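What shape does this take:
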Amino acid sequence: MRVLLVTEINKTLIFSGFLSFGTMYLSAILKKAGHQCEVTSVDYNEAEQVCNTFSPDIIAYSAFTGLHIPMVEINSKLKKKFKFFSMFGGPHPTFSPELIEEEGIDAICRAEGFEAVTNLVNKLERGEDITGTPNWWIKEGGKIHKNPIAHQVKCLDDLPFPDRSIFDKYPSYRKNKSFSFMTSFGCPYNCTYCFNHQLHKMLNKGDKVIRRRSVDNVIAEIKQVKEKYPLQYVLFRDEIFTLNKSWIKEFAEKYPREIGLPFYCVLRANHVKDDIVADLKKAGVYNVTFAIEAGSDFVRNTVLKRNMSKEAILKAAGILHDHEVPFFTYNMIGAPGETFDMALETWDLNVKCRSTSTWAYLVYPYPRTELHDYAVSNGYLDEEKSNKFLMTYHDKSILNLRDKR
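You can find the predicted model right below:
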């Protein structure tokens, strides 16, 4: 079958190497199963043009919260002009499955879609009944069929490498020198602003919170990309790159010998240890990022549940300075209950860390997160706004804050 994948594509994402892994993995898996795939950005004109030339049987949207809004609109417009089966997957339909009620949406996938999408597409191709397909909510004949979530893929090495060629039609992508890679899936922490605490509840017995590819499998993928594209800088997009000390040690031995390119990765302050940073340095790390989020102990640990002391953050910064590893910090401004003076504590802690650079974002409590429930129950988020979705967390705060200006 012909499957059109819709995902966010722009020059910034291409240049930074941050295009959707879900889209690339699905393309690889579907092609392996004998299907054809094409991609389009979240732009109606481009999507319409691709539909005219590709004639998709299925259009699959990879939807984050906020981004689902234009995707639903595009899907509605395309449905009026073309005949296709529409499916939505990704974080938003996983945690807000009522999206299936939107007109023009035929199915939504909850949780991991590697096997679920292929199963559904294969059934559609064979003309079989799809209403009982695991992970899927299917709308058919005015009824919504809600199916349980199946076990996740156990061994990530069994997955094909992400299909980056699907983006080759964009000239800037083919010329890009930075590409992203994932060596692991999952995060063991339960920060209130993140979806992980909800995802953990969805796991079946025997499923793992953290799954990691072998070092050899990761290196083989990087070699493949290095052969095809002018790769000069590697970005590892794992939520926390250094969770497994023995994996890092093996990586530090093999990566510089077989790849030898500078790389970036994300750390967590309480996992920043002297020996681990020494191994990263040995491997060729260029820079890293870790999250401070908030300087106020109340905001960081009570509201956001980071469970991390200022001392641990400052110690992590000190270790990185000792090993001369440049680092960036992530920060949140405007959390429920945060005052202006508390926000200044975030500034102060960043100054003390002496980070190479910092990023700061406005707090946006996504529906279905613990932070969202906290904001509503404590009066920081009005009920009528509680299920409204913003396209971005860069522009404005929807919270009722004492010092909001």
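
From now on I want contacts and neighbour counts done on CA atoms only, so please keep to that.
OK.

Check which helices and strands the helix or strand containing F328 sits against.
Secondary structure from DSSP states H and E places F328 in strand 327-333. Using 3 or more CA pairs under 8 Å, 6 or more residues apart in numbering; DSSP states H and E as the contact criterion, the elements in contact with strand 327-333 are strand 285-293, helix 340-353, strand 357-362.

quick one more, to check against the first:
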Amino acid sequence: MKSKRILLVFPDVSYDSLHRGYFHYGLASISAYLKSRIKDIEVTLFHIRDKNLSQGHFREKIRESLPHIIAFTSTTHSFLLVQQYAKWVKDLDDEILTVCGGVHVTLNPEEALTSPTLDVVVCGDGEYPMEALVNEWIVNKRIPNEKGIWYRKNGKIIDNGCTVVADLDSLPDSDWQLFDYMNLDAPKQGLGGIMLSRGCPYHCSYCCNRKLANIYKSSQASYIRFKSVERSISEIKNFIGKFPTIDTLYFDDDILPLKQKWFFEFAREYKKEINKPYWCNIRPNLVNSKIVEALVNSGCTRAGIGIETGNEGIRNEILKRGLSDKTIIDTVSLLKERSIYVYSFNMVGLPRE
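Prediction:
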């Protein structure tokens, strides 16, 4: 058994009985980073898909891996579950350090630390804080006073700001095999997800990106970061090498052609080196005939766009999308003329509907 043991917990519950689970880019990146930086470390994953998970089953998983640190990722809708799971950890062994990261606690670190069974909250990118926690907690039983690590001390919350990985090329490839990858929902259908960037420059009112961008301002790095084209192609090749039955890729970036110069170079290299069909997300106001041509030539078969509502007033006055009906219609027409299937993200029950 390795001398440093970490259990990552992904609450991925669903009311769909056929749900096989999703891939989590953040946890896979943290796992890969820790394994590349720390000797004699064991990182395991508890991928929770059962909404009726029992305390007994949870304890069995802990006894199997005997972790020094249990780190949860949380969105807002899963945070109640995380608090329950953290209580189960402390009921079993109070010496295990409980850590929580993810979007919810990055947006609300003080609130998250009102939960008495969470010892640490990680604000921002998790790779660097988790390395510091592993090195300090397991060896010295001390919570390090490092960037991105929030904790309680003498009844006060220690605020260490937000951490950001400025150069995504400096990170290793994701630890895809942390997951039972080929049995997840999308890979089971031959669809493999890749993320080449972090961040979005837009400030839609309903989206966490606008507040995340403000939080990340405390660092010296840009919130919007892309891997280099060379690194992106290398990672995709490695991914395909591990999972050769994947026949279509899905780029899970907020907006793949956000930086046009980068995208044109990427599209050329992707066609030359990869040449597989792919899906991606785009934003209508950034699309023109040259972008569409590059999408088509590089193998894009599906493009997702955020329409959100058919009412232009609600879309722009309430949701702050900054997209006219005409822009959306013109973009969809351009894509469909070149036989790119378009799917849209939409919300119902908005104010004024």
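
Quick check: which of the helices and strands packed on strand 327-333 of the first structure is nearest to K315 of the first structure?
Across these, K315 of the first structure has its closest neighbour in helix 340-353 (8.7 Å, CA to CA).

Residues touching the closest one, excluding its own?
Surrounding helix 340-353 of the first structure, the residues in contact under the criterion CA atoms under 8 Å, 6 or more residues apart in numbering are 292-296, 310, 313-314, 317-318, 329, 331, 333-334, 358, 403.

what's the angle from it to strand 357-362?
Regarding helix 340-353 of the first structure and strand 357-362, their directions subtend 160 degrees when assessed with axes from the mean of the first three to the mean of the last three CA atoms, to 10 degrees.

How far does stretch 172-184 of the second structure sit from its chain's centre?
13 Å (CA atoms, centre = their mean, to the nearest Å).

And stretch 36-46 of the second structure, by the same measure?
Its chain's C-alpha centre and that of stretch 36-46 of the second structure lie 19 Å apart, by CA atoms, centre = their mean.

The strand holding F328 of the first structure vs the second structure, average distance?
Relative to the second structure, and after both are superposed, strand 327-333 of the first structure has an average distance of 0.8 Å to its aligned residues, where the measure is mean CA distance after the TM-score superposition for the first structure.

Would you check the span in the second structure matched by that strand?
When strand 327-333 of the first structure is aligned against the second structure using TM-score structural alignment, it corresponds to residues 342-348.

I307 of the second structure -> the first structure?
I307 of the second structure maps onto I292 in the first structure when the alignment is built from TM-score structural alignment.

Nearest residue to the counterpart of M24 of the first structure in the second structure in space, please, no chain neighbours.
Residue correspondence, TM-score structural alignment: M24 of the first structure in this structure matches A28 in the second structure. Nearest-residue entry for A28 of the second structure: D175, 4.8 Å, with adjacent residues in sequence omitted and distances by CA to CA, 6 or more residues apart in numbering.

contacting residues for that neighbour?
Residues counted as contacts of D175 of the second structure (CA under 8 Å, 6+ apart) are A28, S29, S31, A32.

so can I have a markdown table of those showing distance to V105 of the second structure, neighbour count and secondary structure?
Listed next are the contacts of D175 of the second structure as a markdown table, based on distance: CA to CA, whole Å; neighbours: other CA atoms under 10 Å; DSSP: H, G, I helix; E, B strand; the rest coil:
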| residue | distance to V105 of the second structure | neighbour count | secondary structure |
| --- | --- | --- | --- |
| A28 | 19 | 19 | helix |
| S29 | 18 | 21 | helix |
| S31 | 19 | 26 | helix |
| A32 | 22 | 20 | helix |
